[in-house]
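Colleague: Sequence plus the predicted model coming up.
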Amino acid sequence: MQALHDRPPPDELDREKGVICSRLGEDADTLHPSDSISNRNTRGDAKVREVRCLDLRIELKKKDAYYELPYSYATSRKWIILTVIFLIQTSMNLNTSLYSNGLAGISEEFGISLQTARWGAAIFLITYAFGCELWAPWSEEFGRKKVLQASLFLVNIWAIPVALAPNFATVLVGRALGGLSCAGGSVTLGMIADMYEPATQQVAVSFIVLSSVGGSVLGPIIGGFVETYLDWRWCIWIQLIFGGFVQVLHLLCVPETRCTILLDRIAKRCRESGVAPNLYGPNELRPVLQSLSWKVLMRTWGRPFHMFLTEPIVLALSLLSGFSDALIFMQIQSFVLVYNQWGFSKVQIGLAFIPIGLGYLIAWLSFLPAFKRNQRARDLKPRSEHAQYESRLWWLLWTAPCLPIGLIIFAWTCSGPPIHWFGTMVGSAIIGIANYSIYMATIDYMICAYGPYSASATGGNGWARDFLAGVLTVPATPFVSNIGGKRHLEIANTILFAISLLLVAAVYLTYIYGPTLRKKSPYAQHLAKNATQDESGHSRPPSRISDQEEMRL
């Protein structure tokens, strides 16, 4: 399988030589820095491509090797990579949720309260929120594969002291380090940006978003069986086994996708083979230590938080997305209180999360025709800002209300017998539809609205989801149980319903006033001044590939 190795076989190298030669010219090695290189396109479309020379060294750019980069991978190869990414993202999110099924065992073995034991879940989510941002710059410089392998390795390593922990302090330290080690969507969604142009990546993004939210409910579904039949430490061992499996799968089946790294390799092969002795990749001309100065790193790490606090669109949509995700983790803690009223076993309580998963699946399938509708709208009105940007939120106008609807249904069917438990399942499924839809649509909108800044915009979104989920995990149970009175479950969920109404309103305000909000945004304004867009609204041709930052979950 070609994806099992990064160095192409001899026949592919010969083909590569021909492609590079046709783009750079037969006498690329004799070029003077002031020369421009004419590319006589063999496909019958003659175009002029210019290659910048630095100190007699030619820089190989994306437009010159477009058909050798992941953008041009076969569809089947792309979906093999996407499937592995799906499993990796599921594994990372499984780490955040499966731990909760070990709370009783941890509490009993270490002599702590259940509330104290919940800090193991909270600290992982909180550090995970920051870990995703910390890993991102390194994948740009050293490549996706190396960084993701390092992340998976460290996450797996830090699971071992947790599984063997002699005390709860060891559990907390291991969980904190494990969260910081998670690269998460800063790398996995970045790989999508490596393989797809912005105009064609919606289906791929939706698939990976499904794994991100799906891993959160897979934990309690599996955990019910683990909690019933195994020791609490198996909640950690299962994470480690799955994490080790996806790491090996990634090592064997996924090639490097970061374009700058691949350009370096192509240029090096061309020099070694004599095709272009003075051809160099972008990283070869810009030393890593120079590009990764402390100032650059701080600016890169700080931009998602700066945009989260200063960009109205990012703040509103990130809070909506974060609250929706935090709700799932709060429900993980509160489902025990709800379903104990019907005498559910631990296994049955775990299976009660299946409706949320079904909601995710329904929402994912519903987005597929919505993508086609959105593409038609962009094609018909290429000069309309609303068609190019806000139209991506159209389907969310219909699905976002599922959040308050699902919450109010769950709130007033969770009081126990004589009301049947089926009503709570319906409410949970509707909440699942909303949670997926909110995450998918907000990510898609930010990618389009912020272009080269989409990494930071979606980074703020992902940070809000993980951070809010972590912060609200610990007070979730006291919030429900301490309200008091016979209707404490109903009242608690009704409060969540009221909050969700305010947040869902942000979707409609963004849809209506999005152009106005973007004009008040310094980042969006900077993008509008520098952006060039095809009149057709289709994917840009190779000669106009942007250096888009990667997206983050």
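Modeller: Thanks, I have it.
Colleague: switch to C-alpha atoms for all contacts and neighbour counts from now on
Modeller: OK.
Colleague: buried set for stretch 170-180?
Modeller: 171-180 (16 or more other Cα atoms under 10 Å).
Colleague: Next: stretch 293-312.
Modeller: For stretch 293-312, a neighbour-count test (16+ other Cα under 10 Å) marks 300-301, 303-305, 307-308, 311-312 as buried.
Colleague: separation between residue 207 and residue 370?
Modeller: 14 Å (Cα to Cα, to the nearest Å).
Colleague: Same check on residue 70?
Modeller: 26 Å.
Colleague: The two: who's more crowded?
Modeller: residue 70 (22 against 16; other Cα atoms under 10 Å).
Colleague: so how far is residue 168 from the more buried one?
Modeller: For residue 70, the distance to residue 168 - Cα to Cα - is 45 Å.
Colleague: One more: residue 346?
Modeller: 23 Å.
Colleague: now swap in residue 336 and tell me
Modeller: 23 Å.
Colleague: Who has more neighbours out of the two?
Modeller: It is residue 168, of residue 336 and residue 168, that has more neighbours when counted by other Cα under 10 Å, with 19 against 16.
Colleague: so what's the more buried one closest to, chain neighbours aside?
Modeller: Leaving aside its sequence neighbours, residue 168 sits nearest to residue 110 (Cα to Cα, 6 or more residues apart in numbering; 6.3 Å).
Colleague: Quick check: the one you found touching residue 170?
Modeller: No - using Cα atoms under 8 Å, residue 110 is not in contact with residue 170, being 11.1 Å away.
Colleague: structure B:
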Amino acid sequence: MSMAAESIVQTDPNAIGWDGPDDPANPMNWPDNKKWATVILISLMTILTPLGSSMFAPGVPDIMAEFKSRDETLATFVVSVYVLGFAFGPLLAAPMSEIYGRAICYNVANVAFVIFTVGTALSQNMGMMIAFRFLMGFAGSTPITNGSGSIADMFPIEKRGRAMSVWAMGPMLGPCIGPVAGGYLVQYLNWRWVFWIMAMAGGAISLAGLFLVNETYHPKLVGNKVRKLRKETGNPDLYNALEDQTTTEKMRLKLAIIRPLKILFMLPSVSLMSLYVAVIYGILYLMISTFTFVFGANQYGFSTGTVGLSYIPTGIGCIIGMVLFGALTDMEVKKRQKKGETPVPEDRLAIYMIVLAGVTTTVSLFWYGWSVQQKVHWICPMIAVAVFCFGLMGVMMTVQIYLIDCYIQYAASVIAALTVFRSIVGAFLPMAGLSMYNKLGYGWGNSLLGFLCLILAPAPLFFWKYGARIRARFQIKL
């Protein structure tokens, strides 16, 4: 609860907030086992929904043959259109969670995801499949968008990095490990079974979510408390100290809906950091969507099942990056606390972490491109992919936690802004992948991407030095 809200509760008997700093109903004071059970369940959701983005990627050639299409751009788009759904879903998921709470958003989205997955499995033509793939991404974006908000609701700043690293496994690992299983499902069954299995898993998680997802959003919990006390006391003047009483619910909903876009376009720290993350994320999806061709018939001649195994290095790199950078960001905060100083968001952007992430993402793209171009043994480009994903997680973890710490009250909207930008780039950049490789080759094509990363890599360093000043100058009503 903010200092202003605490002051209101202390001076106005009708203002309802938490019952002191140790109120057990406050998610910040929940037992660790309850907090981590919530994080793990949300993480399971965020692993499942990104699986849909790439799990069937090894089966794209079969899908194109079944639907009698030879359009290479369409072959890439049927994979990346899912990520386009990720771009629009957060614009609804984040504001709804900041009005009606996190839990109901998770549960509604989980059910919708299962329905749209079944629709994809039953697709009879490419248009139907693309439409349902988009809707899958739209519904599946909810746990990715709101998960960070739930973590911010439960964990203090010095423990937030570790929790974020567990939650972040879903959005990053899902697209990476999905094709490993997908390759063999496609080879020994068919591509439709990928979606039937996802629907079954989604149904199980949806059922678990209905009973086990705990509401964490503070204003929603206090609002429930207010309604209960009104009934018990008969006092209609009681009100929620965590909500702005100068606006109506309709006005709050309107403000919440436009908030992610305001954050994205009117706050320079979010705008520039989102661009950096979007480019890195788009390159990841470009890689994922072209692995079938790079490690398949074009360069290495892997079978459909074996092509799925080529995604394993992405998962390895992501796991190492998540664990390391999540721990390092918390370590920087604890260092400042030990000195008796108040942590600041810029602690998340320590120079050595930013440099490490920037160098590994850039170098690995040159490494990957030229080793594929020269048909060096397949282990060489795969190691490069693992290194890229390690650096990618360095960028993602430091930037996301930094922006959440900057705008903690609107964490879900901040991540929504980040997700919108990165998903649009992630949807459309891969469409240029095959044509870029055809014109420039794998070497110069990936070198071009490496130079782009090199240009954007200093962005976090700029905010490490000037972030506090920029936040003070650009203050908007959210």
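Modeller: Cool, the structure landed. Only a predicted model underlies this, so the values are computations on that prediction, with no experimental measurement involved.
Colleague: on that earlier part again, tabulate the buried residues of stretch 170-180 of the first structure (a markdown table), appending secondary structure.
Modeller: As requested, those are arranged in a markdown table below (DSSP: H, G, I helix; E, B strand; the rest coil):
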| residue | secondary structure |
| --- | --- |
| 171 | helix |
| 172 | helix |
| 173 | helix |
| 174 | helix |
| 175 | helix |
| 176 | helix |
| 177 | helix |
| 178 | helix |
| 179 | helix |
| 180 | helix |
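Colleague: residues of the top helix by length along the first structure that come out buried?
Modeller: Counting by DSSP state H, the longest helix found in the first structure is helix 488-519. Neighbour counts using 16+ other Cα under 10 Å place 488-494, 496-497, 500, 503-504, 506-508, 510-511, 514-515, 518 of helix 488-519 of the first structure among the buried residues.
Colleague: After that helix, which helix or strand is next? Please name it.
Modeller: helix 522-530 (DSSP states H and E).
Colleague: count of residues packed around the corresponding residue of the first structure for residue 31 of the second structure?
Modeller: Alignment note: residue 31 of the second structure maps to residue 74 in the first structure; criterion TM-score structural alignment. Neighbour count of residue 74 of the first structure, defined by other Cα under 10 Å: 9.
Colleague: so how far is residue 187 of the first structure from residue 74 of the first structure?
Modeller: Residue 74 of the first structure is 21 Å from residue 187 of the first structure, by Cα to Cα.
Colleague: Likewise for residue 313 of the first structure?
Modeller: Residue 313 of the first structure is 24 Å from residue 187 of the first structure, by Cα to Cα.
Colleague: For the two, work out which one has more neighbours and name it.
Modeller: Neighbour count, other Cα under 10 Å: between residue 313 of the first structure and residue 187, residue 187 has more, with 32 against 25.
Colleague: now for the more buried one: what does it line up with in the second structure?
Modeller: Using TM-score structural alignment, residue 187 of the first structure lines up with residue 146 in the second structure.
Colleague: swap in residue 278 of the first structure?
Modeller: Aligned partner of residue 278 of the first structure by TM-score structural alignment: residue 235.
Colleague: How is its match assigned, secondary-structure-wise?
Modeller: The three-state label given to residue 235 of the second structure by three-state DSSP is coil.
Colleague: what does residue 58 of the first structure give?
Modeller: Quick answer, by three-state DSSP: residue 58 of the first structure is strand.
Colleague: check contacts around it.
Modeller: For residue 58 of the first structure, the contact set (Cα atoms under 8 Å, 6 or more residues apart in numbering) comprises 51-52, 278-280.
Colleague: Among those residues, name the buried ones.
Modeller: 51-52, 278-280.
Colleague: which one of those residues is nearest residue 380 of the first structure?
Modeller: Looking at those and their distance to residue 380 of the first structure, the nearest is residue 51, at 35.1 Å (Cα to Cα).
Colleague: Hmm, the closest one is touching residue 60, no?
Modeller: Yes - counting by Cα under 8 Å, residue 51 of the first structure sits close enough to residue 60 to count as a contact (7.0 Å).
Colleague: what about residue 410 of the second structure, neighbour count?
Modeller: Neighbour tally, residue 410 of the second structure, other Cα under 10 Å: 22.
Colleague: which residues does it contact?
Modeller: 98, 149, 404.
Colleague: what about the first one, how many neighbours?
Modeller: Taking other Cα under 10 Å as the criterion, the count of residues near residue 98 of the second structure is 25.
Colleague: Residue 197 of the second structure pairs with which position in the first structure?
Modeller: So, by TM-score structural alignment, residue 197 of the second structure is matched to residue 238.
Colleague: immediately after the host helix or strand of its match, which helix or strand?
Modeller: Secondary structure assigned from DSSP H and E places residue 238 of the first structure in helix 234-253. Per DSSP H and E, helix 234-253 of the first structure leads on to helix 259-273 as the next helix or strand towards the C-terminus.
Colleague: neighbouring contacts of that next one?
Modeller: 17, 60-62, 65, 69-70, 140-143, 194, 256, 276-284.
Colleague: separation between the corresponding residue of the first structure for residue 319 of the second structure and residue 97 of the first structure?
Modeller: For residue 319 of the second structure, the aligned position in the first structure is residue 361, judged by TM-score structural alignment. Distance of residue 361 of the first structure to residue 97 of the first structure, given as Cα to Cα: 19 Å.
Colleague: which one of the two has more residues nearby?
Modeller: Shown here are residue 361 of the first structure and residue 97; by other Cα under 10 Å, residue 97 has more neighbours (25 against 17).
Colleague: you'd agree the more buried one is up against residue 213?
Modeller: No - using Cα under 8 Å, residue 97 of the first structure is not in contact with residue 213, being 10.8 Å away.
Colleague: give the contact list for the residue nearest the centre of the second structure.
Modeller: Residue closest to the mean C-alpha point of the second structure, counted by Cα atoms, centre = their mean, is residue 144 at 4.4 Å. Residues near residue 144 of the second structure by Cα under 8 Å, 6+ apart: 46, 170-171.
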